[in-house]
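Colleague: Sharing a model prediction with you, sequence too.
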Amino acid sequence: MLESVKIQRRQSEIRQSLAELVGKEKPSDDETRKMGEFDVEYRSNETRYRAALISEDTERRDAKGELETRSDKDYADLIGKFEMRQIALALDEGRQLDGPTAEIVQELRSHGGYRGMPIPWQALEKRAGETIASGVPDPKVTAPIIDRIFADSAAVRMGASMINIDHGLLEYPVTTSAVAAAWQTSETGSVGGPTAYATTDKPLAPNNTLGITMKVTRKALKQTGDALEQAVRRDMNGAMAVAMDKAVFLGAGASGEPAGVFVGSYGITSTAVNAAASWAAFRAAVTRFIVANAAAGPGSVNLLIRPEIYDFMDDTLIDMTAVSEWDRLTKNIPLSNVVMSSNALAAPTGGPPTASKALLTTTVGGVPPIFVGTWGAIDLIRDPYSDAASGGLRLTALATMDVTVSRPAQLEILTGVANAEAGS
């Protein structure tokens, strides 16, 4: 118990005792002496109470960071001990869950309904120290956020914010108005008329469900725990990361897929390059960002291109120099901001020469250009019939997600970016 609380309780007892003594018309000498002792103790306690508050306030400030993040750290530690093999064996042979795995599953079930076993998204993080055959597991402690799961995905590297939602619809109000200031034109004149401050809600709805199917053979189930642990996590992580990354950019908005950045009706500016890829083409797009106050400079812009564009630009030298178009690009846009993907962008078409699209994004005022919502946890369901003859285990993992764009001004699409000179 805090010292200040102890002193407060003692002060309350003294006041109560004094109230009883003061109420007597003719207190005895003993009672008069007690009143004097209580008075001295009360005044002494007041000084001690102030000193205790000062001391405890310093301790609170020192421990503030730890107190604010303790729950997140505890949950991250718990996730680090989550065992995928327990889930697989529970579905295969009815084994009872125990330890942190059972605690996490129970917590997830309390927040939503699942037909099978719920798996937290953070559990898909690949952990260091796990091997296929033998070796001591050394689970990596992961932060309790979704971004860490697919940290190398094109969506995250392009500035997308991965948001986990318990249930229901989530909307993000994003400022879309351009509130303007105006000077007073004369001494008695008025300043500019009022400009409405407007926001637009960017909804994320649980309308799109992604499913993957895994087959775990009887041999794999009987192998050491580390092998099964790594195999299930690796396969689920890889399959979901590829499918979700593609949906963020190329989702058809039909047949169960969310509407991706290139397909959805988000009002994103699309500029036709219709020429060979060059720094000049990308520089013009960066300049438009800067003019629109969406970026402070090329260093705050992310660029998504096809690998073929990199190959062409790196092979194209500026006349009379040893500097390539790629060198010029990475001199202005940091290499860490350039994302090359054959999954997030459609293959080059047309031609000759063939051409593809490119995407530029930027984060403004801490607002990401893209929101990717995931609902609850991954629902892992057992199919007891398909592989019954071989003694295998077939699992179906279901995940619900959606995509939306925050402000169209934070994105720009370039079309007709050719990976060769015309006529070549």
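Modeller: Received the coordinates, thanks. Numbering: from 1, shown residues only.
Colleague: from here on, contacts and neighbour counts on C-alpha atoms
Modeller: Fine.
Colleague: what's stretch 231-250 in contact with?
Modeller: For stretch 231-250, contacts defined as Cα atoms under 8 Å, 6 or more residues apart in numbering pick out 84-85, 123-126, 132, 149-150, 153-155, 212, 214, 257-263, 343-346, 372, 403.
Colleague: try it against this one:
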Amino acid sequence: MLESAKIQKRQSEIRSNLAELAANEAPSEDEQRSLKDLNREYQVNESRYQAAITAEDAERRDAGADLETREASEWGALVDKFEMRQAALHLDEGRQFDGATAEVVQELRQAGGYRGVPIPYAALETRAGETTSATVPDPIATKPLIDRLFPQSVAGAMGAQMVNVSAGGIEYPVSTSQVTAGWASTEGGDVAGPSEFTTVDRPLAPDHTLGIQMRLTRKAMKQSAGIEAAIRRDMQGAMQAKIDEAVFQGSGSNGQPAGVIAKAADYGIDSTAVDAAASYAAFRKAVTEFMLNNAASGPGSVRALIRPEVWDAMDDVIFDAGSGVTEYDRLAAKLGSVTQSHNALKAPSGSTPASKALLSTNAGGQSPIFVATWGAVDLIRDVYSDAASGGLRLTALVTMDVSISRTEQLRVLTGLQ
């Protein structure tokens, strides 16, 4: 029994005894002493009870955190054992799920409706040490498949927060009020008047669906070496490329979410026209604006996203001939990180080719960009398209949306020549 429960039980007994003694109008000396002793014990127990509650509250929080961590780790262990091969064979041959894969599919189907086979996003991650299943014959030594090339995740590198939503829409209220402080000019005078606390809602809605189609020939399904890992990497890479592109360049129409750079004006993100050769000075000026808006404590907390052509131009300009330090070296040394992508940023254009860049910072630990996904990947089989050849055509559907937090945490640079 918890110490607080023991004390609480004793306090109840004391109150009962005190009630009996208080009802006696002419208590004896022994009863008077009992009254004093019980009253004194009751007061001491009150202090002990408060101390016990405080100590046990910390224990409860630790226990709760342990349970949450344990639940997440158990789910992660199941997902680590999820086999893409079983999903493909279930759609192709109707084979039943078994083991950890069956448990994961059952859990996901209970959480939301899927037309096909639900696949957790974590199951698409590349896993080290994967080998051919021992239960599948593989008489020919087949070398690992050579994957397509995909850009690395840019959204994560720029501090985007991935949010998984089970159902419905969500929104993040962001404070936009400009509360000011003021001194009282005279003794007894009023301080600055009250300022209205205002917020703006950043909604995330399941309005955008990304589809990925894969065609597996009959030979590929029978040729077991590395096929599961290759399918997973291919799907993950294709989604990563398209999601990165949508996060920054989404048009907000034709089914696409509103990208941070493409729709910067709609979000209210400040844009600075450089209209000159890309240089460290141009980025330094924008970082200074971050610090003046209390969004960044220094250049080390700012991330930059640039085109490879900008890196090429800046790395070709020597700042210090003696040391060989280039303009890009200065930029990379000062900022928290510099990410290069030809997928998240549009190619340079204009008579003097120029491109855009994005700066972001996590002010107060808050991510500048939200990328929401709903549920899991819905894997559906097309039973008709490749029926004649015995092949398997799969469609993976992903629902996602993009939004930002504070506009002060993002800044677009244009005209970087």
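Modeller: Perfect, I can see it now. Every value quoted in this text rests on a predicted model; they were computed, and no experiment measured them.
Colleague: related to what we said a few turns ago, looking at the contacts of stretch 231-250 of the first structure, which are in strands?
Modeller: Using DSSP state E, the members of the contacts of stretch 231-250 of the first structure that fall within strands are 212, 214, 372, 403.
Colleague: so which of these comes closest to Thr269 of the first structure?
Modeller: Nearest to Thr269 of the first structure among these is Val403, at 18.0 Å by Cα to Cα.
Colleague: Among the contacts of stretch 231-250 of the first structure, which lie within helices?
Modeller: If you go by DSSP state H, the contacts of stretch 231-250 of the first structure have 84-85, 154-155 in helices.
Colleague: Pull the number of nearby residues for the closest residue to Ser342 of the first structure other than its chain neighbours.
Modeller: The shortest distance from Ser342 of the first structure to any non-neighbouring residue, by Cα to Cα, 6 or more residues apart in numbering, is to Arg306 (5.8 Å). By the criterion of other Cα atoms under 10 Å, Arg306 of the first structure has 23 neighbours.
Colleague: wait, Arg306 of the first structure sits on Thr354?
Modeller: No: applying Cα atoms under 8 Å as the test, Arg306 of the first structure and Thr354 come out as separate, 11.7 Å apart.
Colleague: anything in contact with each of those two?
Modeller: In contact with both Arg306 of the first structure and Thr354: no residue, using Cα under 8 Å, 6+ apart.
Colleague: Enumerate every residue touching Glu83 of the first structure.
Modeller: Neighbour list for Glu83 of the first structure: 101, 229 [criterion: Cα under 8 Å, 6+ apart].
Colleague: these two touch, right, Pro307 of the first structure and Val338?
Modeller: No: using Cα under 8 Å, Pro307 of the first structure is not in contact with Val338, being 10.8 Å away.
Colleague: Of those two, which one has the most company?
Modeller: Counted by other Cα under 10 Å, Pro307 of the first structure and Val338 do not tie: Val338 has more neighbours, with 20 against 15.
Colleague: The more buried one matches what in the second structure?
Modeller: Per TM-score structural alignment, the equivalent position to Val338 of the first structure in the second structure is Val338.
Colleague: again, but for Leu170 of the first structure
Modeller: Mapped onto the second structure by TM-score structural alignment, Leu170 of the first structure lines up with Ile170.
Colleague: what's the nearest residue to that match if we skip its chain neighbours?
Modeller: Nearest to Ile170 of the second structure is Leu204, by Cα to Cα, 6+ apart, at 5.3 Å.
Colleague: circling back: among the ones in helices among the contacts of stretch 231-250 of the first structure, find me the one that's closest to Ala322 of the first structure.
Modeller: When these are compared for distance to Ala322 of the first structure (Cα to Cα), Ala154 wins out at 30.5 Å.
Colleague: For that closest one, give me its contacts.
Modeller: Taking Cα under 8 Å, 6+ apart, one finds 245, 304, 339-341, 344 in contact with Ala154 of the first structure.
Colleague: Helices - which of those land there?
Modeller: Members of the contacts of Ala154 of the first structure lying in helices (criterion: DSSP H): Asp245.
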